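Peer 1: Sequence first, predicted coordinates after that:
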Amino acid sequence: MQSPWQSLTLPAQFELTAEGITGPFNPDTASCLYTPLLHQQMLKVTGTDAMTFLQGQLSCDLRDVIREGSRLGAHCNIKGHMISLFRVIAQDEQCFWLRTHQGLAEKALAQLKKYIIFSKATASLDTQRCGIGFQGPGAAEVIRQFTGLSAEQIPETSSATCISGHWILCCISPGRYELWGEADELKPHLALLQSDSAHPMPLQQWLLGDIQAGIPDLRPETSEAFIPQMTNLQVFEGVSFRKGCYTGQEIVTRLQHRGQLKRPMYRVRVRCDERPLAGMSLHCDDKENVGQVVLAADTAETGVFELLAVILKERAEKDRVWLANHCPVEHLELPYTLDPRLFESKR
């Protein structure tokens, strides 16, 4: 567990574990909810060649990252399958942070280091930086008090980012933020989170927000399982089709312009005894392994879970799809639409 959080006093119904806060969901009407992002970790790439190096490795366009502040971006293998999925954050052309799931951080770093040896850049784990997720209509004001940032510095649009002093603040979607700071800087400010203006939420409630926004992520069980478009990454401009070559680019671009996407990502709901795990298979009555769970999270209703899952399109939209023990999934809407041309045969 990251040491700053040991000084955080939580209400009796909540508990801080190595995975994050556990406890009951807070109402969505709460002004500001927060949770430590213990499931995530930062990598750091620095040096005069940092931008050039990452431009040749990641699926997103680093010029967009510089302009907007952050972007989702994948590091693929030569077959176009995502090894790692990052939120790529730019301080400048010589300093980038790559936020990823902590279970993939070591693998992600090793993959970057395979290619970085010919660049004037270095990649490392940033073990001192800790994250907090904030959401709600009052989140921006609490963040302002927490960091000392001005109201004008708080980003309001998705991917917009502010880096000021020791703080990295990313707007994930309107009203939802990730705040990252070094542990020594973070600890003195934690008392603010114990005031009436901010309320703890379980990590599962934060992850549910990601699922409802249709934001993909990878876990060790799904590393190298998906091509970027299978997780709808292009919706978030996490895939660039204009920037030129990067590892796996030929496969990714071929699917976009010559191929046909047969397995997109859906948002679904399921009732079952236990939360589904990333990487679990989905089935139909007459065909097994028609899909795979990307992410799953609890909801406020016991025994009901929401999922992001990559599913064979012809099965997802026509047949009954179920998880283990024949628990059927129910389709829910995503907050975006996919380009129908992705599903057209181009032959």
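Peer 2: That came through, no problem. Numbers count the residues shown, from 1 in each chain.
Peer 1: only C-alpha atoms for contact and neighbour calcs from this point on.
Peer 2: Fine.
Peer 1: Other residues contacting the helix or strand L112 falls within?
Peer 2: Assigned by DSSP states H and E, L112 belongs to helix 105-116. The contact list for helix 105-116 (Cα atoms under 8 Å, 6 or more residues apart in numbering) reads 41-43, 53, 83-84, 122-125.
Peer 1: then this one, side by side with the first:
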Amino acid sequence: MQTRLPFFGVVRVSGEDRALFLHGQLSNDINNLASGQACYATYNTPKGRVLANMLVVNRGEDLLLVMAQDLTEAIVKRLRMFVLRAKVVFELMPDLAVSGELAENAEPHPAAEPQLSFPAQIQANTVEITLPHTGRLKISAAENAAEYQAGAENAWNLHEIRSGYPWICAATKEAAVAQMLNQHIIGAVHFRKGCYPGQEIIARAQYRGQVKRGLAVLSGDSLEAAGIAVKVGEEEAGFILNTALTEQGSLSLAVIKFSAAEAALTDADGNALKQEELFFTVEKD
């Protein structure tokens, strides 16, 4: 099944310093991302909070950044602030569209180990990437993109949720560090690449075990909006990232406190949420 994925927008990065500049801004090793390769990455505040997570594609003559459409303008504006004398140009690409394709009855495919880069097939103005979770992503001219199919989009979203691949949007930016979002597991963080905004915080969280929240799959009866609080009683215990419909109701990716791993959870309106899968382990006393 194929569909256009309107959640995503595309940014083009050109100029001879493009890779070096992004290497100093993003969490993955962009300077060594070869032509015809793609990787996941995060863009963070100096305090390590994720402003956006993205897919970076090296087309040889430029780099493409695929992220939530509602973040593209703000991220480009912020990146431009740090260009200074670097020879790099950022362009919003409304004429490009992102499509997704899943095999029928595709099974969830959580990351077994970080995959820091993976192949991207580049032909003319089209890029096709088999992502680590087995879904196939296509970037093409909008007029050549797959038609939008609501059911296929929902199936794509369910696959990413069940596989543990979240996406930050405007409603959830700056709400979590990379490890809370499973980014270190899927390969979006290169821990030996050198400095970038938030690097010290993210490294400290990794090596000193200071993260107290992680990614969870939650089921419920209603479709949850990104950014909605997850609660234990009256106490805040996390928030919703992404959600999709199921035959029984909905399935969501959420960031929750480790201490809420076995607690009775609700959304902000008191609707019950059930833990279906945790992408973190909790040590028993």
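Peer 2: Alright, I've got the coordinates. Note that this is a predicted model, so its numbers are computed, not measured.
Peer 1: tm score of chain vs chain?
Peer 2: Between these two chains, after superposing, the TM-score reads 0.88 (TM-score structural alignment, normalised by the length of structure 2); 273 aligned residues with a Cα RMSD of 2.5 Å.
Peer 1: rewinding a little: buried ones in the helix holding L112 of structure 1?
Peer 2: Across helix 105-116 of structure 1, burial judged by 16 or more other Cα atoms under 10 Å covers 105, 108-109, 111-112, 116.
Peer 1: Nearest to E306 of structure 1, out of the residues you listed: which one, please.
Peer 2: A105 (25.3 Å; Cα to Cα).
Peer 1: And that closest one? What does it align with in structure 2?
Peer 2: Residue pairing (TM-score structural alignment): A105 of structure 1 is matched to T72 of structure 2.
Peer 1: cool, and W167 of structure 1?
Peer 2: Counting by TM-score structural alignment, W167 of structure 1 lines up with T126 in structure 2.
Peer 1: can you check L233 of structure 1 too?
Peer 2: Match for L233 of structure 1 (TM-score structural alignment): Q183.
Peer 1: how about its match, what does it touch?
Peer 2: With Cα under 8 Å, 6+ apart, Q183 of structure 2 has these contacts: 41-42, 189.
Peer 1: Let me have those residues in JSON lines, adding secondary structure and distance to T3 of structure 2 as columns.
Peer 2: JSON lines is the format used below for the contacts of Q183 of structure 2 (DSSP: H, G, I helix; E, B strand; the rest coil; distance: Cα to Cα, whole Å):
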{"residue": "A41", "secondary structure": "strand", "distance to T3 of structure 2": "24"}
{"residue": "T42", "secondary structure": "strand", "distance to T3 of structure 2": "25"}
{"residue": "V189", "secondary structure": "coil", "distance to T3 of structure 2": "29"}
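Peer 1: roughly how far is the helix holding L112 of structure 1 from the heart of the chain?
Peer 2: Distance of helix 105-116 of structure 1 from the chain centroid (Cα atoms, centre = their mean, to the nearest Å) equals 19 Å.
Peer 1: Beyond that helix, next helix or strand please.
Peer 2: The element immediately downstream of helix 105-116 of structure 1 (helix or strand, assigned by DSSP H and E) is strand 122-126.
Peer 1: ok, so what distance separates I122 of structure 2 from V88 of structure 2?
Peer 2: According to Cα to Cα, to the nearest Å, I122 of structure 2 stands 22 Å off from V88 of structure 2.
Peer 1: And R242 of structure 1, what's its match in structure 2?
Peer 2: Counting by TM-score structural alignment, R242 of structure 1 corresponds to R192 in structure 2.
Peer 1: so how many other residues sit close to its match?
Peer 2: 9 (other Cα atoms under 10 Å).
Peer 1: before we move on, the earlier item: the match of W167 of structure 1 reaches A142, doesn't it?
Peer 2: No: the pair T126 of structure 2 / A142 is not scored as a contact, 10.5 Å apart, by Cα atoms under 8 Å.
Peer 1: Stretch 44-61 of structure 1 spans what distance, first to last residue?
Peer 2: OK, stretch 44-61 of structure 1 end separation, Cα to Cα: 17 Å.
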